[in-house]
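Undergrad: coords below, sequence missing:
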């Protein structure tokens, strides 16, 4: 693509979004730029502290369990307290708990604080997604979610590289830097972001109260959560099944690092062009295609005998990831009532948190008892099941209903957000 065309595509992708979105985007980027602890936690516990790999796995599981618990709690807080207070509480708690973790020495204390870190860091996700849905027009939401996803991966790519250098100097420095950057995110939210929770009259509150029971009884939405869990189970194998399988096949950690690096490079390089491709496409086809790319991308790994073929398989499922993330998040917003977005987003986040717990157990059991080839075949089967599920579910969603739900959600915009609305030309500017 010529440079001028690339600049035009980038400008069109980022234009027209409200200023509040860009401050939320900036907060996400800063948060991910400082995400060092998750990257070197296993090395910190085994090399620096001298604990066993089993103990490191236990700490990782407790960190994930904290995320499972806070997925629902963060969603409830988002609806009851508001998006902004939930973000401030979650980010301040994350900063404090990450800093505290760096000073823990007793194994029980490390495990307990790791659980708190997982709970605090995951509690902000429903609030971020709900606020983004509040402040961005329905027709721009897929683009906004895609840009936010790009920021997450750009920040993670940079922090992953920086984590190695920081760990060589001092592991404690990594904990303190992450705590500091998370505190900066809280300051950005406090100074630049108004509350966006839609306001309702007393009559509306009495007539249409949304609780967790409401979410659980929403069969259509819970079907999306179940399909999301299946897709997440497949994508998680990139960080849990793939390194184990490559190690058993005689490849080195650096070989795995080279193969998996393709994932981050592709997302950073292609997410904006992909966003332009998917913005006005049929979400049903995108979700079906992304599920098949994920399943058969990992299935291709069964035939890998070199780092190059492993990297090719990573390319295939990464394309599925780039299609799935913004499209699926946009679908969740469509199906969520404006005054219940926190709980709905919390339940959606839960599907990924549970997958992060189940995936290591599944991959370890299958590889130990049946071999890695069976794991990759199972990924292809799961991806196919998810594709069929999305096709059937989305086929039952008439266009009129989708448009109506979007209009209803957009109609619930908060007074604060409306007061902050600016002409489109002014809103195009990024805070960068």
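TA: That came through, no problem. In this text the structure is predicted, and so the values were computed from the model without any measurement.
Undergrad: going forward, measure contacts and count neighbours with C-alpha atoms only.
TA: OK.
Undergrad: need the contact list for residue 174.
TA: Residue 174 is in contact with 36-37, 163, 166-167, counting by C-alpha atoms under 8 Å, 6 or more residues apart in numbering.
Undergrad: So for the strand or helix carrying it, what gets flagged as buried?
TA: Counting by DSSP states H and E, the element that carries residue 174 is helix 171-192. Neighbour-count burial for helix 171-192 flags 171-172, 174-189 (criterion: 16 or more other C-alpha atoms under 10 Å).
Undergrad: putting a second one here so we can go through both:
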């Protein structure tokens, strides 16, 4: 047991102070984003929208995410990650509070689009910040530490969010989201000065290539779109399944979603450190994570036992723990000597595109064919993504020859 604890704490060693500060800011910001996991329930229960209408509203969620990710990459290359992150956090704090007031379909669509546009400007900037503040050999673990902050916030956020809904109603969530975004923005301005970053050499930046000219990277991005399409079902359509098929209430759903973040917080960093010491490629690990994510949907269809929901959540969590750090690390390493903002923007856009099509398609599939057919479809898409990634792995090995 003593050796286990030593291994756990040693997995955090060697990371720069700035990465820890960036993680703290991310933790505060993410702990307050309680609206997002409950958005589908909020729109159906509090606002009375149909599943079809919710699907279209969540499409605007994805459109805003794409716009924000693209704009974030542009702003990061132009004004730097520090200013870009600050603008995103402070402006989105106001927009989150205002989002509670629209009541009809189109105002809510526009409101969600604006919120996600501003909020997701943060995403490419934080990826570039990870690269700027970390040593190359520590990038995967630096990404993992940021993810730990995100998931620690996510483990607390839904549980607290479910309690707030049960006691005070949905409107309080918007106020908490706004205040935590503001707090994170102010901490960023106070603690994380851009002069502490490791700048890219000017001659590299001036001759850098765009991500759109990298064909193998585009294959990777397409596979990530499919993986994201499948993964986001756990945080949009799956809560509906928990409520309708297994009769869980908001607090129980919050606890189940919180298990994801808590498990990641406890085990992801040691797991990544262990896997980094093995002789496998990052792409191989991304394939493994994608397979586990797909199996989680298959498992849920095998039985009506409510306990299978925990098994499914643990499977998707382990898949996420493996896929995201290594896919992010692959993107960062692939962008070495190139326009990093464009590479990380495209990586962010992959998951934004998943939001555009994933939420809506998931809702439509459930509405027309039911939950069981939808989960089998997600399993099939996971296998397709694995095939693409396996082909990419072969092409990358030829590229090195």
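TA: Ah, there it is. Every value quoted in this text rests on a predicted model; they were computed, and no experiment measured them.
Undergrad: wait, which of the contacts of residue 174 of the first structure is closest to residue 370 of the first structure?
TA: For those, the residue nearest residue 370 of the first structure by C-alpha to C-alpha is residue 37; the value is 33.1 Å.
Undergrad: Could you check which residue of the second structure pairs with the closest one?
TA: In the second structure, the residue paired with residue 37 of the first structure is residue 35, using TM-score structural alignment.
Undergrad: show me what contacts its match?
TA: Contacts of residue 35 of the second structure (C-alpha under 8 Å, 6+ apart): 161, 173-174, 177.
Undergrad: try 10 Å
TA: Residue 35 of the second structure makes contacts with 41-42, 96, 100, 157-158, 161-162, 170-177, as judged by C-alpha atoms under 10 Å, 6 or more residues apart in numbering.
Undergrad: circling back to that earlier point, what's the offset of the helix holding residue 174 of the first structure from the middle of its chain?
TA: Centroid separation between helix 171-192 of the first structure and its chain, computed with C-alpha atoms, centre = their mean, to the nearest Å, is 19 Å.
Undergrad: Stretch 105-118 of the first structure too?
TA: Centroid separation between stretch 105-118 of the first structure and its chain, computed with C-alpha atoms, centre = their mean, is 23 Å.
Undergrad: Run a quick neighbour tally on the residue lying closest to residue 234 of the first structure once chain neighbours are set aside.
TA: Residue nearest to residue 234 of the first structure in three dimensions, not counting chain neighbours: residue 379, with 5.7 Å by C-alpha to C-alpha, 6 or more residues apart in numbering. Using other C-alpha atoms under 10 Å, residue 379 of the first structure has 26 other residues around it.
Undergrad: where's residue 379 of the first structure, which helix or strand?
TA: Using DSSP H and E, residue 379 of the first structure maps to helix 372-395.
Undergrad: circling back to that earlier point, in the second structure, what residue corresponds to the residue nearest to residue 234 of the first structure?
TA: Residue 379 of the first structure maps onto residue 378 in the second structure when the alignment is built from TM-score structural alignment.
Undergrad: What distance do you get for residue 83 of the first structure to residue 350 of the first structure?
TA: Noted for residue 83 of the first structure: a distance of 18 Å to residue 350 of the first structure, by C-alpha to C-alpha, to the nearest Å.
Undergrad: Neighbour count for these two, which is higher?
TA: Shown here are residue 83 of the first structure and residue 350; by other C-alpha under 10 Å, residue 83 has more neighbours (29 against 24).
Undergrad: The more buried one maps to what in the second structure?
TA: In the second structure, the residue matched to residue 83 of the first structure (TM-score structural alignment) is residue 81.
Undergrad: give the contact list for the closest residue to that match other than its chain neighbours.
TA: Nearest residue to residue 81 of the second structure in three dimensions, chain neighbours excluded: residue 125, at 4.6 Å (C-alpha to C-alpha, 6+ apart). Residues in contact with residue 125 of the second structure, defined by C-alpha under 10 Å, 6+ apart, are 69, 72-77, 80-86, 88, 131, 340-341, 344-345.
Undergrad: Which element, helix or strand, includes residue 125 of the second structure?
TA: Using DSSP H and E, residue 125 of the second structure sits within helix 122-133.
Undergrad: matching residues in the first structure for that helix?
TA: Counting by TM-score structural alignment, helix 122-133 of the second structure corresponds to 124-135 in the first structure.
Undergrad: Superposed on the second structure, what's the mean shift for the matching stretch?
TA: In this overlay with the second structure, the average offset of stretch 124-135 of the first structure from its partner residues is 0.8 Å by mean C-alpha distance after the TM-score superposition for the first structure.
Undergrad: Might you quantify the distance of that stretch from its chain's geometric centre?
TA: Per C-alpha atoms, centre = their mean, the displacement of stretch 124-135 of the first structure from the mean C-alpha position of its chain is 12 Å.
Undergrad: Same question for stretch 289-307 of the first structure.
TA: Using C-alpha atoms, centre = their mean, the offset of stretch 289-307 of the first structure from its chain centre is 21 Å.
Undergrad: which part of the second structure lines up with it?
TA: Aligned by TM-score structural alignment, stretch 289-307 of the first structure falls on residues 288-306 of the second structure.
Undergrad: related to what we said a few turns ago, could you check how far the match of residue 379 of the first structure is from residue 294 of the second structure?
TA: 7 Å.
Undergrad: from what I can see residue 332 of the second structure touches residue 343, true?
TA: Yes. Residue 332 of the second structure lies in contact with residue 343 (C-alpha atoms under 10 Å); the separation is 7.8 Å.
Undergrad: any common contacting residues for those two?
TA: Residues touching both residue 332 of the second structure and residue 343 by C-alpha under 10 Å, 6+ apart: 127-128.
Undergrad: So these two - more neighbours on which side?
TA: residue 343 (28 against 22).
Undergrad: Against residue 220 of the second structure, how distant is that one?
TA: To residue 220 of the second structure, residue 343 of the second structure is 11 Å away according to C-alpha to C-alpha.
Undergrad: which neighbours do those two share?
TA: residue 331.
Undergrad: Next, the contact list for residue 268 of the first structure, please.
TA: Here residue 268 of the first structure is in contact with 149-155, 157, 262 (C-alpha under 10 Å, 6+ apart).
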